[in-house]
Every structure is written in C-alpha cells, then in structure tokens.
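**Q** fold the following.
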Amino acid sequence: MGKSIYSKGAIEEISTRMNGLQADQISLWGSMNPTEMLVHCNLANAAILASSKATQSPSMKQRFYKFIFFHVKKDFPKGARGAKRFDVKGKVDEKTFEEEKSKFLHLLNKFRDLDRKLEAQHPIFGALSHNYWGKFVWKHLDHHLKQFGL
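**A** The predicted model follows:
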C-alpha cells in the first residue's frame, strides 16, 4: 500500500527534501510557486491534524475511489483538484516563503508527536483510518515535493 508519514524515517526524509526547496524554484508541473505550495500543504496538514473522528460510513463510490487511490495508483495524480479552501493560487505573498517553510516543518513534526489516532472524514474517500491518513499525507507531500524536483 506504499509509504506512510508514520513509516520509520519518513518525516526526516520529507524534511530533508523540503530543505532543498528554494523560493525561486520553478515547478515541473502545475501552476503554484513554492510559497503557494507551502501554504497549500500547511493548510491541508493543519486541517488533518485538527480533524475530528468521522461519523459517517463511506459510500460505495468513496470506497471505490479509496481502493484505487491507495491500492492501485502509485503516485498522487498530477492535476488533482483539492478542496477550494486549500486553493491559494494568487493569494499568497511570496515574501513569506521562509515563514511558511518553517511552519511546514513544524506541522510535519506534529505527525510524529500525535497523542491520538487520526480517523477523520475525507471528502473523496470518506472515513479514513489512522493508517490511511498516514499514507494520504505521505502521498500528498511527496507529490508536491516531486512537483519541484525534490
């Protein structure tokens, strides 16, 4: 089923790769600049970390998407549209790059120090277990690091 943010060494690997990101780096695909990507990831990770336990059972469609995403697709799909609340294109001051990078690393480390299991609702996949959230976070961050050649 692939890597997880909870895998041994995963947080260190993401941190090392992230430290290679520069404010003026050009993406290999997509339209976000490095600061926008950081803000996007920070918003998503903060929301995941603050989420409450799912109360709804997933629909058949959500179960199908979940199976494909976690068991068939190796990588996060390029061009996948996230929730509108995480769309920051054109809404970020590029001068905040270092601040956002620091925040990214801080939030990343919170996954290591969790005092509870993540079992929240995902808008496309429905209720996800702690293990699935770990795999989702890994795939999402890996996708954006690869977007910038890291």
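**Q** from now on I want contacts and neighbour counts done on CA atoms only, so please keep to that.
**A** Noted.
**Q** where's the residue nearest to residue 127 when sequence neighbours are not counted relative to residue 67, distance?
**A** The spatial neighbour of residue 127 that comes closest, neighbours along the chain excluded (CA to CA, 6 or more residues apart in numbering), is residue 121 at 4.2 Å. To residue 67, residue 121 is 15 Å away according to CA to CA, to the nearest Å.
**Q** who's more crowded, these two?
**A** Neighbours per residue, other CA atoms under 10 Å: of residue 121 and residue 67, the larger number sits with residue 121, 21 against 14.
**Q** next, the second sequence, to be compared with the first:
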Amino acid sequence: MESVFDTQGNQKIVARIEKLTPITLSQWGKMTVSQMMEHCQQPIKVANGTLNLKSNWMSFLFGKMMKKKLLESKPFAHGMPTVKEFRIAHEPDFESTKKELIDLIIAFTNEGHASIKNPKHPFFGEMTMEEWDILQWKHLDHHLKQFGV
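**A** Have a look, this model is predicted:
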C-alpha cells in the first residue's frame, strides 16, 4: 500500500488533488468537491492534534472492531457513515480549501512521523504510525476516487 509519509506516495496524492476543478462532480455521494476537500482535512487535523474530538461509549464498544475492519486491504465502501464533526454543510472556497488540504498532506513527508501529534484516535483508540498512515491514505484515496481522480 502507498504511504502518505513516503515522498512519492505523497506526491501521487497531491497530483490527484491538483486535477480537481471547481466543477468536478462526484461519482457517488452528496458532497461537492470543495466540501470533500474540507472533509478530508478533518481526519488529518485529528492526527496532527489541531482538531480534538471526544471519545464516547460507541468508541469504547465498537472502536477496535471498526479499526480492524478499516485497516483491511479492501477499499472503503461507498456510503459509510460520517462522523458529524466531519460533515461539511457549507460550501467552502475551492482554491483555499484545496491549498489547505495539500499543505496538510505535504506535512506528512516534511515532518514524517512527528506530524502525528495524537497517538490516540478518539474512536479507534491507540494508533501506531502505520495505522495512522493506512487510514489517512485509504480515506484520501476513497474520496479522490469518489471525484474521479
């Protein structure tokens, strides 16, 4: 699997984002391209410690099981539920949202594992660097495929 920490893998993700335009349409789901790019920033912000979410009883009961399932080699399924804090209801500015997402992704190669400031995911619990890497890659890949890039 590709890696957000690897320079080449990181550049591949950024190149795919660069192909997006304000009129790129999704192949499934309800988000616009700008909403998707802001949505994709949220899990990165959880990892880098700039977005703090609280754990709840659902994470205690189902977090480890869901983490195991999401870490499997299969791509994420279409229509998976979205955490309410990751839902983007407004229409973000395309260019600034695109730039912020790219900057967040580039930080993975510039800072390496030090970019992950939060060793404990609010839903999945303790996470290794490899697990953070896999989930970040799969989430970005899932949504970029959603928009055909």
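**Q** let me see the TM-score of these two.
**A** Laid over one another, the chains give 0.82 as their TM-score (TM-score structural alignment, normalised by the length of structure 2), with 139 aligned residues with a CA RMSD of 2.2 Å.
**Q** re the thing from before, hang on, the residue nearest to residue 127 of structure 1 packs against residue 128?
**A** Yes - look at residue 121 of structure 1 against residue 128 with CA atoms under 8 Å: they come within range, at 6.1 Å.
**Q** which residues in structure 2 form strands?
**A** If you assign secondary structure with DSSP state E, the strands in structure 2 sit at 120-121, 125-126.
**Q** mean distance, the first one to its aligned residues in structure 1?
**A** In the superposition with structure 1, the average deviation recorded for strand 120-121 of structure 2 is 1.9 Å (mean CA distance after the TM-score superposition for structure 1).
**Q** do a quick rundown of the helices in structure 2.
**A** With helices called from DSSP state H, structure 2 shows them at 7-18, 33-47, 57-70, 94-111, 129-146.
**Q** closest to residue 77 of structure 2 out of these?
**A** Taking CA to CA as the criterion, helix 129-146 is the member of these that comes nearest to residue 77 of structure 2, at 8.3 Å.
**Q** and that closest one, what does it pack onto?
**A** For helix 129-146 of structure 2, the contact count by 3 or more CA pairs under 8 Å, 6 or more residues apart in numbering; DSSP states H and E identifies helix 7-18, helix 33-47 as packing neighbours.
**Q** mean per-residue distance, the shortest one versus structure 1.
**A** Helix 7-18 of structure 2: mean distance to aligned residues in structure 1 after superposition is 0.9 Å, counting by mean CA distance after the TM-score superposition for structure 1.
**Q** now that helix, how far from the chain's geometric center?
**A** Mean-position distance between helix 7-18 of structure 2 and its chain equals 14 Å (CA atoms, centre = their mean, to the nearest Å).
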